[in-house]
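Peer 1: Need the 3D shape of this:
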Amino acid sequence: MHWYERGITMTMVCILCEILLSPQQPPNNDDDILLLPRKHRRLPQRKLSNILDLKKPKHLRLLNLQQPIQNMTKFDCVHTKTKPPFPICVYEASKDKYISGALLSGGIWEPYITEVFQRALSKYPESTLIDIGANIGYYSLLAVHMHRSVIAIEPQWDNIQRLHKGAQLSGSLDRIELLHNALSNTHENVSLTDNLDNQGGIQVKPIQMGIHARDKTQVETIIMDDLLQIADFTQAIIKIDIEGYECKAMAEAKKFLDKIYVPYIFMEWKQMFTARNEQDSPCPMVAMETLAKYLTSRGYVPHEARTGFLLNPQLASSAWRIGDLYWRHKSASRLQADF
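Peer 2: As a prediction, this is how the structure comes out:
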């Protein structure tokens, strides 16, 4: 070995020693996570089975559906009469008179909206469903059986158990990301109300010391933009039914809508409209008007969900006495059910 070769070798050894012996510094930002690139760190858990992800999503209570259901209560599961049919786990009709009652008696929930919803999914086969207020998983599991991926967000633990079991029975665990969170416009802990005969009517309430602090179930909220931490898709269809909290849930969605193309947003409107003048309403008239103006500014047009009837966004807080609607992006086609 020549003298200059020995010099180069010694220099390389010294550099290597300096690297190995120097103290490890914590990452300065979230791009400095060892050797795991950003595009892999934030994929859903089904894509990370063999990757050590050192950057866990903040605020998101992402459940591992491969694990057994914790503290599972006894409940029945039935098969729907939708096309395609799928297993779903329900309450007794006396405890959940609307959704479970309809599934137990007729095998389908909201047939006209179901039809329109399926048409939306069929038009965008690459889309992921964002199911906000997933309840026992009717729309999530229907989407899964149409071979779509789903992010389901549900705060109520009894509902989560049933959705989890339904996903297991469907053999579709790799298609569902289930979050035990509520959606709002800020990060906080909130409480859930009780509803003895309508599990779909449970509402989110701010925690008040002495009233909700000890005797109510609490859950952490996330904002819509948080979902980008686990988004590995570029198209999504949103379904949101959270009992009058919809305006809060959509208030922090700018980054999400900037990055993800959303042709349709299915939304319950009735609860917001009914409670708009109440003193403690989470979505008063001004918030409803702000929501309508914001979505309109982003190119969305409102339609009544079943008929596809075009709505005037200027009347959102004063005249929309409808149960459900969908916001259609101007680039997407109009939907309606067959009567």
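
Peer 1: For the rest of this, base every contact and every neighbour count on C-alpha atoms.
Peer 2: Noted.

Peer 1: Determine the longest helix present in the chain.
Peer 2: helix 3-21 (DSSP state H).

Peer 1: So which residues make contact with that helix?
Peer 2: With Cα atoms under 8 Å, 6 or more residues apart in numbering as the test, helix 3-21 has no contacts from any other residue.

Peer 1: What residues of the next helix or strand after that helix count as buried?
Peer 2: Scanning forward in sequence from helix 3-21 by DSSP states H and E, the next helix or strand is helix 38-41. Of the residues in helix 38-41, residue 41 count as buried by neighbour count, 16 or more other Cα atoms under 10 Å.

Peer 1: Could you find the closest non-adjacent residue to residue 113?
Peer 2: Using Cα to Cα, 6 or more residues apart in numbering and skipping the chain neighbours, the partner closest in space to residue 113 is residue 306 (5.8 Å).

Peer 1: I'd like the structure of this one too, to check against the first:
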Amino acid sequence: NRVVLVQNAIYPVSGKSLTIRINDDPSGLNLFDDQANNLPKREYVVKTLRFDDVLPILIARNVKTAMIKIDIEASESFMCESGSKIFKEINIPYIMMEWSSIRSKYQERYQFMIDFFSARGYVATDQSCKDLRIKDWLKNWPGNVFWLKRNYPRQLLCANVKQP
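Peer 2: Modelled structure (predicted):
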């Protein structure tokens, strides 16, 4: 009873219809801002929601703290663009995020995420909890980035950090 599946796509605007195409790239999905009338078998129309639209569900389930694992194919910034209330109301000490190799194509989106998390007191780390240098995000960050709240006890989030 602690898991809720929401069958919508996170997007900056709620209620919009978007087409998801299943294709042959590693993720298998792409999101398009158009709605075709005759959809091939590998295309589906989904309704969008803002990440903040999930907040009433979290409140109803008395969620106070959560961890996020997000991988939405270069659209992770939509979570940030549409989720400021959730990040204000819910304690989220840990976010695991795919840091796509196509970040150079969407530099503004990725810079927005860095600014969003930095403004909320997060630090970017690699899988071993080693801090990443913000200025290296475009070329040198690994494929998975872990955003940790700076004021949260690191030993609670990182297996390799020794207790004081």
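
Peer 1: Wait, the residue nearest to residue 113 of the first structure touches residue 112, no?
Peer 2: Yes: counting by Cα atoms under 8 Å, residue 112 is a contact partner of residue 306 of the first structure at 5.7 Å.

Peer 1: contacting residues for the aligned residue in the second structure for residue 245 of the first structure?
Peer 2: When the second structure is aligned by TM-score structural alignment, residue 245 of the first structure is paired with residue 75. Residues counted as contacts of residue 75 of the second structure (Cα under 8 Å, 6+ apart) are residue 109.

Peer 1: Tell me the spacing between residue 75 of the second structure and residue 9 of the second structure.
Peer 2: 10 Å (Cα to Cα, to the nearest Å).

Peer 1: what do those two both touch?
Peer 2: With Cα under 8 Å, 6+ apart, residue 75 of the second structure and residue 9 have no common neighbours.

Peer 1: count of neighbours near the counterpart of residue 177 of the first structure in the second structure?
Peer 2: Aligned counterpart of residue 177 of the first structure in the second structure: residue 4 (TM-score structural alignment). Counted with other Cα atoms under 10 Å, the neighbours of residue 4 of the second structure add up to 10.

Peer 1: ok, now the one 3 residues further on?
Peer 2: Neighbour count for residue 7 of the second structure, taken as other Cα under 10 Å: 10.

Peer 1: now the nearest residue to residue 185 of the first structure once chain neighbours are set aside: how far from residue 289 of the first structure?
Peer 2: Sequence neighbours aside, residue 248 is the residue nearest to residue 185 of the first structure in space, at 5.0 Å (criterion: Cα to Cα, 6+ apart). Noted for residue 248 of the first structure: a distance of 12 Å to residue 289 of the first structure, by Cα to Cα.

Peer 1: What residues sit buried inside the longest helix seen in the second structure?
Peer 2: Determined from DSSP H, the single longest helix within the second structure is helix 107-119. For helix 107-119 of the second structure, burial by neighbour count (16+ other Cα under 10 Å) applies to 109-110, 113-114, 116-118.

Peer 1: Next secondary structure element downstream of that helix?
Peer 2: Toward the C-terminus, helix 107-119 of the second structure is succeeded by strand 122-125 as the next helix or strand (DSSP H and E).

Peer 1: A strand includes residue 31 of the second structure, no?
Peer 2: Yes: applying DSSP: H, G, I helix; E, B strand; the rest coil, one finds residue 31 of the second structure inside a strand.

Peer 1: wait, it sits on residue 22?
Peer 2: No: judged on Cα under 8 Å, residue 31 of the second structure makes no contact with residue 22 at a distance of 9.1 Å.

Peer 1: who's more crowded, these two?
Peer 2: Between residue 31 of the second structure and residue 22, residue 31 has the larger neighbour count (other Cα under 10 Å), namely 19 against 16.

Peer 1: what about the closest residue in space to that one that isn't next to it in sequence, which SS state?
Peer 2: With sequence-adjacent residues excluded and distances taken as Cα to Cα, 6+ apart, residue 31 of the second structure is closest to residue 20, at 4.6 Å. Classification of residue 20 of the second structure by three-state DSSP places it in strand.

Peer 1: Residue 20 of the second structure -> the first structure?
Peer 2: Residue 20 of the second structure maps onto residue 192 in the first structure, by TM-score structural alignment.

Peer 1: Tell me who's in contact with its match.
Peer 2: Here residue 192 of the first structure is in contact with 156, 202-205, 216-219 (Cα under 8 Å, 6+ apart).

Peer 1: Break down the stretch 101-250 of the first structure into its helices, ranges please.
Peer 2: In the stretch 101-250 of the first structure, the segments counted as helices under DSSP state H, counting those that start in this stretch are 111-123, 138-144, 157-170, 246-249.
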